[in-house]
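> Fold the following and give me the result.
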Amino acid sequence: MPYLAMLQQNYPFTFRFLNTDLHFRQKPCHHIEHSLRQLITNRRKCAETRTTAIIPGSEQSLFAKVQRLDSFKSKVRITLGTPQRNGRFDWPLEELQNMLHAEERGIETSALLGFGYTRSGLGLAQDYFLITQLLEDHIDGKKWLAEHPGQIETFIRKAFQLLDSLTSRNISHMDFWVGNLMQPTDGKGPLKAIDFENCFSRSTPYLSETLGFQLGFLYHREIYKLITEARYDSLVREFLRQKPTVSMDNFNEVYQVSKHSHLGRKERREFFLQGRLMLG
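Okay, the predicted model is just below:
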């Protein structure tokens, strides 16, 4: 049975409007259905590749992420639910899989409640929808730190705890930066991870290099504005003392690069797959 057909067994309620089919764990309420119709109608007029939207509901609001597929081959693969030649799925399906794996393994995140896509005139997937629980009592780390810069070290330590939780469950989040870490608005409790598009949900033989990338990337995206590099390095060493199996030579080689270099999402994956950055 194709992957998407198997997945739909766990999302048995289908909402249809115009040329869009969305599959849900539970039947959406009338307020959600009304909001979905508005979202789908507005999306047809939108030229942006990616959009996000809050879907208000009577008891629970949802969050939608919509991505337009950029190639004919991608549209065919996603319509059929088949992988690329390298065995990986296209980005929207990878994110869907990774979100399910993270949720199944007890990661602090927002639950995936629905998914689906809009079909083109040829019947191929065109816009892909991922619909999750709205974390109404949370705020993303970038906004939180802008309002609470004095809490930077507490936030970093909580980020390290979340990263450790992900790693111990064989989830390698390769876009681990403050904008993808959700902080409770009252400042209490653990962080939650979101945006699992660029992510692996299996173990890697290059754990030291992958951690080196993740911790360097966390510093490179926003954190460097709020803490000295020396102090951040000190917090990283404190964290790594709990991980005696990490090779510090391998870790540092990648850590120093990722702290000071912009790396695209495909480049980031090389630390997980190869243990090094493949250039050229």
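
> make it CA atoms for all contacts and neighbour counts henceforth
OK.

> which stretches of the stretch 51-200 of the chain form strands?
Assigned by DSSP state E, counting those that start in this stretch, the strands in the stretch 51-200 of the chain fall at 62-68, 112-119, 125-133, 138-140, 172-173, 181-184, 192-193, 199-200.

> Now do the buried residues in the first one.
Across strand 62-68, burial judged by 16 or more other Cα atoms under 10 Å covers L62, F63, A64, K65, V66, Q67, R68.

> Kindly report the same for the fourth one.
Applying a neighbour-count criterion of 16+ other Cα under 10 Å, the buried positions in strand 138-140 are H138, I139, D140.

> Looking at the strands of the stretch 51-200 of the chain, spot the one closest to L215.
Proximity to L215, assessed across those by Cα to Cα, is greatest for strand 172-173 (10.9 Å).

> Which strands or helices does that closest one pack on?
The contact analysis (3 or more Cα pairs under 8 Å, 6 or more residues apart in numbering; DSSP states H and E) places strand 172-173 against strand 199-200.

> Second input sequence below; structure requested for side-by-side comparison:
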Amino acid sequence: MKKIIAITGPTASGKTSLSIKIAKKFNLEIINCDSTQIYQQYNIGTAKITKEEMEGVKHHLLDFLPPEEKYSIYHFQKSARAKIKDINNPLFVGGSGLYLKAALFDYELTPKPLMPQNVCEQDLQKMLAIIKEKDPQLVLDTKNPLRIISSYYDIVSGHLRSQKTKKNVPLYSLLIFYLDIDRKELKNRVVLRLEKMLNEGFVEEVKDIQTNFPQANFNIIGYREIKDFLEGKYSITEAKNKICQKTMQYAKRQKTWFKNQLQPVVVDALSPSLEKKVFQLVFDFLHKRS
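Below is the predicted model:
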């Protein structure tokens, strides 16, 4: 079974720095697992690693998608698993838990259908009737048209949604680290990093994306608030406060999700012996017979 290592944790916990050290020491290639860093142009506000910071380590699924292109967890699953086949020693890095789980665990995903423009209530009722006939065990929100359409297309393509695996079964031999960090220290880092982003031109970056890619995704923490600031909805101080608040809320949800869903090896991001401990665990994992 192929061995895969992953570094996860909240934003500003030190994932990037640690991942480069691990990759260089053990000759690994990094697969990005941050759903915002896949996009081009979104650089400062996503804290995307720079070429200099990579220190020669090869990165995949990073900075490759045009800002206005749609990309789902289904597409990431396909891309990531293809990369896993091609790379001898992959190291996943990022805080997008669903992306990581979709890539590494036994989940079958299907493309998300676009909402047809001409679907009427009668069409939805016909779809529901077929769903109930073909997949009677499926529990479905009948008031959600997109769910109805998605389930219907699953059936016509030969998949029963109720039978899709829900088991937490890994496809590979995994060593997943979660960088835990004191909440007070994390908040200090978030505040300092935001100031650094603003000094490096975060506002100008958002302005450029708005101008050149009007259909781009602004539903990203930081980008949404700066966009609202540019449109006069907030002062810059209010925007900064909202960014920090939402970042901390997201970090709290990340911690709960990762610990419950992936059962990672939890390591203290502030420990002086962090590198030594992680290096030893990685060495033992890579040299252990499967």
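
> Could you get me the TM-score between them?
Here the TM-score for the pair of chains, by TM-score structural alignment, normalised by the length of structure 1, is 0.24; 114 aligned residues with a Cα RMSD of 6.3 Å.

> Distance to T210 of structure 1 added to the strands of the stretch 51-200 of structure 1, as JSON lines?
Shown next, in JSON lines, are those (distance: least, Cα to Cα, whole Å):
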{"stretch": "strand 62-68", "distance to T210 of structure 1": "27"}
{"stretch": "strand 112-119", "distance to T210 of structure 1": "26"}
{"stretch": "strand 125-133", "distance to T210 of structure 1": "27"}
{"stretch": "strand 138-140", "distance to T210 of structure 1": "23"}
{"stretch": "strand 172-173", "distance to T210 of structure 1": "8"}
{"stretch": "strand 181-184", "distance to T210 of structure 1": "18"}
{"stretch": "strand 192-193", "distance to T210 of structure 1": "17"}
{"stretch": "strand 199-200", "distance to T210 of structure 1": "11"}
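
> which of those strands sits most buried?
Stretch with highest mean neighbour count among these: strand 172-173 (a mean of 26; mean count of other Cα atoms under 10 Å).

> hang on, the earlier thing: the buried residues of strand 62-68 of structure 1: which two are farthest apart?
Farthest pair in the buried residues of strand 62-68 of structure 1 (Cα to Cα) is L62 and R68. Separation: 19.8 Å.

> Need the buried residues of strand 62-68 of structure 1 in CSV (columns: distance to A193 of structure 1).
Shown next, in CSV, are those (distance: Cα to Cα, whole Å):
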residue, distance to A193 of structure 1
L62, 16
F63, 15
A64, 16
K65, 15
V66, 19
Q67, 20
R68, 23
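
> longest helix of structure 1?
Scanning structure 1 for the longest helix, with DSSP state H as the assignment, gives helix 152-168.

> Give me the packing partners of it, helices and strands only.
Packed next to helix 152-168 of structure 1, using 3+ Cα pairs under 8 Å, 6+ apart, is no helix or strand.

> And that helix, what's buried?
Of the residues in helix 152-168 of structure 1, 152-153, 155-156, 158-160, 162-167 count as buried by neighbour count, 16+ other Cα under 10 Å.

> what's the answer for stretch 196-212 of structure 2, then?
Across stretch 196-212 of structure 2, burial judged by 16+ other Cα under 10 Å covers M197, L198, F202, V203, E205, V206, K207, I209, Q210.

> among those residues, which are in strands?
Among the buried residues of stretch 196-212 of structure 2, the subset assigned to strands under DSSP state E is empty.

> All the helices of the stretch 51-200 of structure 2, residue numbers only.
For the stretch 51-200 of structure 2, applying DSSP state H, counting those that start in this stretch gives helices covering 51-54, 73-86, 97-104, 121-134, 145-156, 183-200.

> just those: most buried one?
Using mean count of other Cα under 10 Å, helix 97-104 ranks as the most buried of those, with a mean of 21.

> and that helix with helix 73-86, angle?
On the basis of axes from the mean of the first three to the mean of the last three Cα atoms, to 10 degrees, helix 97-104 of structure 2 is oriented at 50 degrees to helix 73-86.

> how close does the residue lying closest to S258 of structure 1 once chain neighbours are set aside sit to E229 of structure 1?
In space, and not counting its chain neighbours, S258 of structure 1 is closest to G216: 4.8 Å by Cα to Cα, 6 or more residues apart in numbering. To E229 of structure 1, G216 of structure 1 is 10 Å away according to Cα to Cα, to the nearest Å.

> of these two, who's got more company?
Set side by side, G216 of structure 1 and E229 show more neighbours around G216, with 27 against 15, by other Cα atoms under 10 Å.

> coming back round to it: could the helices of the stretch 51-200 of structure 2 go into JSON lines alongside distance to T237 of structure 2?
Shown next, in JSON lines, are the helices of the stretch 51-200 of structure 2 (distance: least, Cα to Cα, whole Å):
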{"stretch": "helix 51-54", "distance to T237 of structure 2": "30"}
{"stretch": "helix 73-86", "distance to T237 of structure 2": "34"}
{"stretch": "helix 97-104", "distance to T237 of structure 2": "30"}
{"stretch": "helix 121-134", "distance to T237 of structure 2": "46"}
{"stretch": "helix 145-156", "distance to T237 of structure 2": "38"}
{"stretch": "helix 183-200", "distance to T237 of structure 2": "11"}
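
> Which neighbouring elements make contact with the helix or strand containing H31 of structure 1?
Secondary structure assignment for H31 of structure 1, by DSSP states H and E: helix 30-44. Contacts defined by 3+ Cα pairs under 8 Å, 6+ apart place helix 30-44 of structure 1 against strand 13-17, strand 50-55.

> among those, which is nearest K75 of structure 1?
strand 50-55 (15.5 Å).

> can you state the direction angle for the closest one and strand 62-68?
160 degrees.

> what helices or strands is strand 50-55 of structure 1 leaning on?
Looks like strand 50-55 of structure 1 contacts helix 30-44, strand 62-68 (3+ Cα pairs under 8 Å, 6+ apart).

> Check which residues of it are buried.
Going by neighbour count (16+ other Cα under 10 Å), the buried part of strand 50-55 of structure 1 is I54, I55.

> again, but for stretch 246-256 of structure 2
By 16+ other Cα under 10 Å, the buried positions in stretch 246-256 of structure 2 come out as T247, M248, A251, Q254, K255.
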